[in-house]
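Pasted the sequence and its predicted model underneath.
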Amino acid sequence: MGPWPARGSSFMLCAGAVGLIAMTAIIGYQVFGRYVLRASPSWAEEASLLLMIWYVFFAAAAGVREQFHIRITALENVVAPEIRRAMRFFIHACVALAGLSLAIWGSELVALTWGHEIPTLGLSRGFAYLPLPLSGVLIILFSIEHLMRGDPAGDFEDEASAD
């Protein structure tokens, strides 16, 4: 795989890590405000939820690219290499279709909610859902990249010979 996609998925993972750290800090501040200052900030919960939506969907797209998502390989391990390749092709095609559904229906959700405001943040509710279509497009692109490589998830013979 080329250098740009690798840097792109690394960027998404780093952005996800920063989002997780920021969300943790916001929730920590909210707890401090509630129990120490006796005045919890009204924006903290919505801000942390917004951050979580953003970093989870981009981490999911990076997971498709880097293939660190959960999968069960018991059946793949017992079939012939030709069948294994067909199975992997089918799996990546299904993941691309899932990305397509995120892109299409996520875009509709963004369009339907763009005019609504998150009161405590002053942001469009559509902005909160924007990661759905964006990550959907990335999932499609990353799945296509795996499909174009021919053996989309690596080769178990290579892994077995490395042991």
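That came through, no problem.

contacts and neighbour counts: CA atoms only from here.
Fine.

all helices in the chain, in order from the N-terminus.
With DSSP state H, the ranges of helices along the chain come out as 3-32, 44-66, 74-78, 81-113, 125-129, 131-148, 156-162.

Pull out the buried positions in the fourth one.
Within helix 81-113, the residues that qualify as buried by neighbour count (16 or more other CA atoms under 10 Å) are 84-85, 87-89, 91-93, 95-97, 99-103, 106-107, 109-110, 113.

now the first one
For helix 3-32, a neighbour-count test (16+ other CA under 10 Å) marks 5, 9-10, 12-13, 15-16, 19-20, 22-23, 26-27, 30-31 as buried.

and residue 134, how far is that from residue 15?
Separation of residue 134 from residue 15 (CA to CA, to the nearest Å): 14 Å.

hmm, back to that, please dump the helices of the chain into TSV; it should also carry distance to residue 38 for every row.
Shown next, in TSV, are these (distance: least, CA to CA, whole Å):
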stretch	distance to residue 38
helix 3-32	8
helix 44-66	14
helix 74-78	54
helix 81-113	33
helix 125-129	29
helix 131-148	34
helix 156-162	57
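
if I pick the residue nearest the centre of the chain, what's in contact with it?
Geometric centre of the chain, nearest residue: residue 60, 2.1 Å, by CA atoms, centre = their mean. If a contact means CA atoms under 8 Å, 6 or more residues apart in numbering, then residue 60 has 69, 135 as its contacts.

Included below, for side-by-side comparison, is a second structure:
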Amino acid sequence: MNTVTKFFDAVYWFFMTICKLFFIAMVGITAIVVFNRYVIKSSLVWGEPVVLMCMVYMSLCSAALAIRKDTHIRMQVIDYFAPKQFIRFVRGAAHVTIFTFGLFMIVYGWQFSMLAKRNLMTGVGITSMWLYLSCPFAGIAVVLMEIERFINFYYRVAHGQTLDMETLAVQSQQMAEQAKQELATQKGENS
């Protein structure tokens, strides 16, 4: 289980780094565009499409990353009225649906981006395919984050632990922290 946690830590780090880079690029390019428009009085035609592309990639990938820590906003009023078994079933069905939607994003996002390679993005001169590739890219992140949830769920069932989906995110985060601490300890011993 430790190897699996390390793999998904690396996947999470990769997509988080991509999000950070796109955010930095978005802020930097926006500052340059505003400076050129209002100080130099010369508009950069490529600025807005590039900022749009950065925003789309960042928002789709960060939505996928929220799956790992279970930080998506949701209504929990029904949790107070419905039986626990029903709530567990609904949450499990939600994760299966999210996984299926991730596969949908990969397959149909790829097909749509292949159609879009005939079009050019205004001001940038590159094909629209690069903008629409954000959908299958984020779909890969969604699928990987859900696979980790399924593995953690199976691990807990196999070891007779609680099936409460609410605690799965907390427990997987604790396992990730424990793996990081063990790794830090091993590095300290090797030094």
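Noted; the coordinates are in hand. This structure is a prediction, so every number in the text was calculated from the model and none was measured.

measure the counterpart of residue 5 of the second structure in the first structure to residue 8 of the first structure for me?
In the first structure, the residue matched to residue 5 of the second structure (TM-score structural alignment) is residue 2. Note on residue 2 of the first structure: its distance to residue 8 of the first structure, by CA to CA, is 10 Å.

about what we covered before: can you report how many residues lie near the match of residue 5 of the second structure?
Counted by other CA atoms under 10 Å, the residues lying close to residue 2 of the first structure total 7.

what separates it from residue 44 of the first structure, distance-wise?
39 Å.

now swap in residue 129 of the first structure and tell me
Using CA to CA, one gets 18 Å for the distance from residue 129 of the first structure to residue 44 of the first structure.

Same check on residue 60 of the first structure?
Distance, residue 60 of the first structure to residue 44 of the first structure, using CA to CA: 24 Å.

Show me what residue 42 of the first structure lines up with in the second structure.
Using TM-score structural alignment, residue 42 of the first structure pairs with residue 45 in the second structure.

Leaving aside the residues adjacent along the chain, what's closest to that match?
Take residue 45 of the second structure and drop its neighbours on the chain: the residue closest to it by CA to CA, 6 or more residues apart in numbering is residue 123, 5.0 Å away.

what does residue 107 of the second structure give?
Nearest to residue 107 of the second structure is residue 136, by CA to CA, 6+ apart, at 7.0 Å.

neighbours around whatever residue of the first structure lines up with the one you found, how many?
When the first structure is aligned by TM-score structural alignment, residue 136 of the second structure is paired with residue 133. Using other CA under 10 Å, the number of residues around residue 133 of the first structure comes to 23.

ok, residue 133 of the first structure touching residue 104?
Yes. Using CA atoms under 8 Å, residue 133 of the first structure is in contact with residue 104, at 6.7 Å.

So residue 112 of the first structure sits against residue 127, correct?
No. Using CA under 8 Å, residue 112 of the first structure is not in contact with residue 127; the gap is 11.2 Å.

How many residues are close by the aligned partner of residue 66 of the first structure in the second structure?
The alignment partner of residue 66 of the first structure in the second structure, by TM-score structural alignment, is residue 69. Per other CA under 10 Å, the neighbour tally for residue 69 of the second structure reads 15.
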